[in-house]
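> Build me a structure from this.
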Amino acid sequence: MHHGMAFSALTPVAFAARAAKVYADRPAVVDGALRYSYAELWSRARRLAGVLAGHGVRPGDRVAVLAPNTHVLLEAHYGVPLAGAVLVALNTRLAPAEIGYILEHSGARLVLVDAACGGALTETLGRCAARPRVIEAGGEPEDAYESLLAGADEHAVEVADERSLLSINYTSGTTGRPKGVMYHHRGAYLQALAMAYHAKLDTSSRYLWTLPMFHTNGWCFPWAVTAAGAVHHCLRGVSPPEIWRALRRDGVTHFCAAPTVLAMLAEDPAARVPLSRPVRVFAGGAPPWPSLLARTAALGIEVSHLYGLTETFGPAVVCEPKPEWRELPAEQRAPLMARQGIANVVAEPLRVAGPDGADVPADGETLGEILLRGNDVMLGYYRDEEATAAATTADGWFRTGDLGVLHPDGYVELRDRAKDLIISGGENITCVEVESALAEHPAVLEAAVVGAPHPRWGEVPVAYVVPRTAVPPGERELVAFVRERLAGFKAPRRIVFGELPKTSTGKIQKSRLREAAAHLALDQPVTGPEA
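All right, here's what the predicted structure looks like:
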C-alpha cells in the first residue's frame, strides 16, 4: 500500500469551503435587499445540511427544490450535497402533473419551496402517493426556512466517491416523459472550472442569474462563480428592464441566456444607449443568428456561443473566438461566431460521425451526428437503463441526436436536431439556415422553421415568424427575401405570423409547430407557380 500524500475527491462543494477561507468577507450573494459574504454563505449551507438531516434526510436521499433564482436555490447547491443528498432542482414553470411525475420518479424525501411556488406545490402534492416533507422559504408572516436555519447546527457529510450522485436534472421533455439526467461530483467540479475559465470569471466579476438554476444546475455556474470568488446577483425572473438596470447600475459583468432573451434585450427601449463597458454573455439553447450577434455587439454585449445538453452538464462545446477573427469584416466574422465550436477545456475533443459510426471528413460539408465523451458527460438516466443504452455508442460516446458538420479547423457547426432535418424532394434542408435567413430581414424579430408534409415533395419548410413591426411584412416579400439568400427549394412554402410556443427554458417547441404545420394547405406555393 502506497502511503503518499492524501488526495481529496473532487466535489464542487469544495469551492464554497475554500471561498469561506480565502474570500471570507467578500460579497458572495446579492438577492434583493439581502447581502451575504462567502463566510456567511458557507455557514448557511452547512446549517441547511443540518436542517435536512434533522428532517430525516439521509445520504443518498433526493431533495427537491422548487424556487426561482434566489439565494435559497443557490444555497441548496451546497447544502443538499453537504447532507450527502442528491439535489433535484425543479422547473418552476412546469404544470403540477409534471412536477408530480418528477417528485415520484426521483423519490424525493423533502421539497424546499419558495412561497411564490407554494400554490403549484400544494396542487401537486394533492396528487402524489408518497408525500415528501415540505419546507417553505420566504413565506408570510414567518419564513420557515430562515427560522430552521437560525436554529440549526452546522453539518457536513464527506464525499467518499467523486463519481457518486450529486444531482438529477430532468430534461424539458420535448420528446415524451422527462428523463432524469444524473450528475456526479467530479463532472460538476470540472465543468464549473471550465465555465469559470471560458467566461474569464474572477473576484471582480458580478454574475447575473438570468439563466434558470433549475436548468442543468445553471450550467454549473452556481459552483463556477463561487470558485472565482465573484458575486452571485440573484434575479427572480427574466425582465428586460430589470436586466438593463443590473447591467447599468449594479455593475454586472457576466450573464448567460438563450438567444430569445438576447432578442428581448435588444428590443427593450433601454437598448437605445449602448453600455459604457462590455458585458460578457454566454448564449446557448439554439444557435444565435449572425444578425442578432451583430446587434448585441453594438450594445456592448459580447456574446460567446456555447453548445451542450442537460446530459453534458450544460456547455460541453464553446465557440472560442480566434484572435485572427477580429481582423475580419463583420459579415465574415459573424458566421464564424455562430458556430458551436470546440470541446471545452475539461472535455474530450468531440466527434462528428456518419450513419456507419465512422468520423465524417472535416470538410465543413458532410453531415453527421455530434458525439461527446469525457468528464462532463452524465452517469446516465436515473432509473432508465433502456434510454441510457440508446443514448450511448458501443465505445461509450454520448449520442447528442444533433446533426452538424466539422470544419477543417476542428470547429463544429450545428445544422439541426436529427428530427429537424427537412428532406424535400430528396434534398436536405436544415431549419437553422432558413431561420438565419429570415432573421436577417429588418422586420423579423424571431423565426422558427419546421417541415410540413407535402403530397409531392414529401416535406416542405414552413416558417413561424414573430414580426418586429406592428404591421408584419408581406408573406411574399419574406419568401422572396429568403430566395435571394438560399436555394429556391429551401424557401418557406407558408409563413405564419404570431408568437412562438416555448418551453420553460426558452426553447422553441418545434413539436407543437410541426403539429400545426401538418394542417396547413400547402399545395399552392405562395409566389405562384414554381420558377
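> Please make it C-alpha for all contacts and neighbour counts, starting now.
Noted.
> Identify the residue nearest R127 in space, chain neighbours excluded?
Distances taken as CA to CA, 6 or more residues apart in numbering put G100 closest to R127, at 7.1 Å, once the chain neighbours are dropped.
> so what's that neighbour up against?
Taking CA atoms under 8 Å, 6 or more residues apart in numbering as the criterion, G100 is in contact with 124-125, 127-128.
> now swap in T296 and tell me
The contact partners of T296, taken as CA under 8 Å, 6+ apart, are 262, 266, 302-303.
> Secondary structure class of it, three-state.
Secondary structure for T296, judged by DSSP: H, G, I helix; E, B strand; the rest coil, is helix.
> Look up how far V303 lies from it.
7 Å (CA to CA, to the nearest Å).
> can you check A246 too?
For A246, the distance to V303 - CA to CA - is 17 Å.
> Look at the two and report which has more neighbours.
Shown here are A246 and V303; by other CA atoms under 10 Å, V303 has more neighbours (26 against 17).
> Just to check, that one is in contact with A294?
No - counting by CA atoms under 8 Å, V303 does not reach A294; the two are 9.5 Å apart.
> Among the contacts of T296, which are located in helices?
Among these, the residues falling in helices (DSSP state H) are 262, 266.
> State the number of residues packed around L265.
Neighbour count for L265, taken as other CA under 10 Å: 19.
> All the strands of the stretch 51-200 of the chain, residue numbers only.
62-66, 86-89, 108-114, 133-137, 165-170, 180-184 (DSSP state E, counting those that start in this stretch).
> next up, for comparison:
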Amino acid sequence: METNLLTLLRRHAALTPDAPCLTFGDETLSFAAFDARASRVAHALAAQGLQAGDRVAIIARNGPAQFELFFGCAKAGAICLPINWRLAPREIAGILGDSTPALLIVEEALQGLLAETLTPPATILLAEYPAWRDAESPHDPGTLPAPESPLLILYTSGTTGLPKGVVLSHCNLSFLAQMAHELWEMSARSVNLVASPLFHIGGIGYGLTALSQGGHTVLMQQVVPAEIVAAIQTYRVTHGFFVPTVIQMLLEVPGVAEMDMSSINRIVYGGAPIGEAVLKRAITMLGCGFMSTYGMTETAGTVIMMPPEDHDPGGPLAHRLRACGRPMPWNEFALVDPATGEPVAVGEVGEIRIRSEAIMLGYWNKPAETAKTITPDGWMCTGDAAYQDADGYVYIHDRFKDMIVSGGENIYPTEIENVLYDHPAVAAVAVIGVPHKRWGETPMAFVVARAGAMPTEAELIAFTRARLAHYKCPTAVAFVAALPQNASGKILKKEMRDPRWLEEQA
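Modelled structure (predicted):
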C-alpha cells in the first residue's frame, strides 16, 4: 500500500496530466495544474521562512485553497490546519493559541473571528493568496516526508468538551486511498462531489478519496440541496458523502424525481442511521447503492462500513439499517467493558475500541489526553457504546457520556431515536436526559416533524411504548423547528442540555 498521498498525486500528474482533478465554480484544474499549484505553495511556504513541522492554518469556506495547502504542506514538510470558521472568536483564539501556526490564510469576510486573538500569526488574506502562491516556481521540490510525520491537524467539534487538535500522519491518511479503491469502487473514472466542510474529516478526508485514484473532485462551497442536484447532473457525479439529514433534503428539491441521476454509483452516509422510509425514497429517486460508515477524526475517518447489499428496506435484512456495518479489514476491532477493559459477549453493549495504523498520532500538546485515549498497546478508546450481533454487524448505542440513568436503569438515547425515526411524521429527532424528581433523570425527545405532518406528543410516546420497554420511553416530547448541529451535521447534544436552549424550546 502506498503510504503517502503525495506520491499518488505526483503519479497522476505525470501519467494523466490533462485529466480533471478539481472543479470549483467555473474553474476546473487538471492534475498537472493542481500539482503545480501545490509546488508553488511549497516554495511560497519556504520563502515565508516556514520549516518542517510548522503549522499553516486556514480560516475560509470551502475552496481549492484548502486542498492546495494540504499538498503544498506535504511537499514542504509542514502541517496543514483547516479551522472551523463557524466557531466563535474566543474558540478561534483558543485553537490558534494551542496550535501556534506560523502562517494563517483567512477569508476577508471572516477576519472578525480573530477579534479575541491577542497575537495573530503572520496573516495572508484569501484574496491575496493566489498572487502569493503564483509568485513562486511550479517546479516540484521533490520532497517526500516520512510516513509517520504529521501532515494534518483537525480540531474536534468539542461536543464533549474543549476542542482537541487531532494530529494525523501521512500514513494515517493513506488509508483513505486504500478505502476508495478497495471498498468504495472509486477509480480514475469517478466523479466525487464534496460538500461537507473541509475543516472536518468528512470533508477534507472524504475529498481526498477520488483524487487519490486519479478521479475528478467537484467541490461545493457549502450544502445547498438545489445546487448539489444540479452539479450531479452537470458533472455526471458518481459518488457523494452526505449525512442522512442532507439526503432527506436532496429528496425534497422540487422536481428531483424527474431529474437524471443515473450517473450516481454510490452514496456514502454517516453520522447517524438512515431511516427506512428515507432510504426507500432515496433508492427510488437516485437508484444507486448506499453505504453507511462509522469513524472519527481520531481514526482518520471510516473504520466500520456497511455495503449496499446490506441495505434492504422492507426486506429480511431491514434490521441492518440500524447497524453501521462491519469493521474494515485493516482495523482490529473490540467491544469492551470500559471499567475493566474486558471483552463483552455478543449482543452485549461495550465500548468500541480500534487498533490500526490509521489511528492518529495523538492530540496536539495534550499528552495526558492522548494517553487516556490510546492505550499502551495501541487501542483507541472511542467512548462510543455499541453491540455486535452474531454476524459481526456493529450497532451503535450511543456515547457513554450521553447515556441516561433513570431509576438505576441505563438508557441509550440512540435506541429511542431509532424507534422514533421509524414514525412517518418524524423528520429528525434527538433524545437527552432531563432532571426528574423521582427517577433522577428521564428521556425527553426533541422532534422535527416532516413538512405537513402534525404528530402529537401522546402519539409519539405511544409509538415508542409499543416498541420499547416503558422505562426507556420518553416521558415528554417537544416539537422544534430544527436541532442544533455542527458543520458536519452532528447533533450538538451538549448545546441541547444548556438550560437556555431548553427554555427557548418551551
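> Give me the buried subset of the contacts of T296 of structure 1.
Among the contacts of T296 of structure 1, the ones that count as buried by 16 or more other CA atoms under 10 Å are 262, 266, 302-303.
> how about a markdown table for those residues, with distance to G107 of structure 1 added?
Converted to a markdown table, the buried ones among the contacts of T296 of structure 1 look like this (distance: CA to CA, whole Å):
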| residue | distance to G107 of structure 1 |
| --- | --- |
| L262 | 37 |
| A266 | 42 |
| E302 | 42 |
| V303 | 39 |
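> Out of those residues, which comes closest to L48 of structure 1?
Minimum distance to L48 of structure 1 across these is 35.1 Å, recorded for L262 (CA to CA).
> Contact partners for the aligned residue in structure 1 for V447 of structure 2?
Taking TM-score structural alignment for the superposition, V447 of structure 2 sits opposite V465 in structure 1. Listed by CA under 8 Å, 6+ apart, the contact partners of V465 of structure 1 are 444-448, 495-500.
> hmm, try it at 10 Å
Each residue near V465 of structure 1 by CA atoms under 10 Å, 6 or more residues apart in numbering is listed here: 435, 438-439, 443-449, 472-473, 495-500.
> What distance do you get for I396 of structure 2 to N418 of structure 2?
Counting by CA to CA, the gap from I396 of structure 2 to N418 of structure 2 is 10 Å.
> In terms of packing, which of the two has more residues around it?
I396 (25 against 20).
> Now the aligned residue in structure 1 for that one. Nearest residue, chain neighbours left out?
When structure 1 is aligned by TM-score structural alignment, the residue opposite I396 of structure 2 is L414. Nearest residue to L414 of structure 1, sequence neighbours excluded (CA to CA, 6+ apart): G404, at 4.2 Å.
> Give me the most central residue, structure 2.
By CA atoms, centre = their mean, structure 2 has its centre lying nearest to G202, at 3.0 Å.
> show me where the stretch 351-500 of structure 1 has helices.
385-390, 431-439, 475-485 (DSSP state H, counting those that start in this stretch).
> Make JSON lines from these and add distance to V65 of structure 1 to it.
Listed next are the helices of the stretch 351-500 of structure 1 as JSON lines, based on distance: least, CA to CA, whole Å:
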{"stretch": "helix 385-390", "distance to V65 of structure 1": "25"}
{"stretch": "helix 431-439", "distance to V65 of structure 1": "35"}
{"stretch": "helix 475-485", "distance to V65 of structure 1": "45"}
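> And the strands of the stretch 51-200 of structure 1: which comes nearest S504 of structure 1?
Comparing the strands of the stretch 51-200 of structure 1 by CA to CA, strand 165-170 comes nearest, at 12.5 Å.
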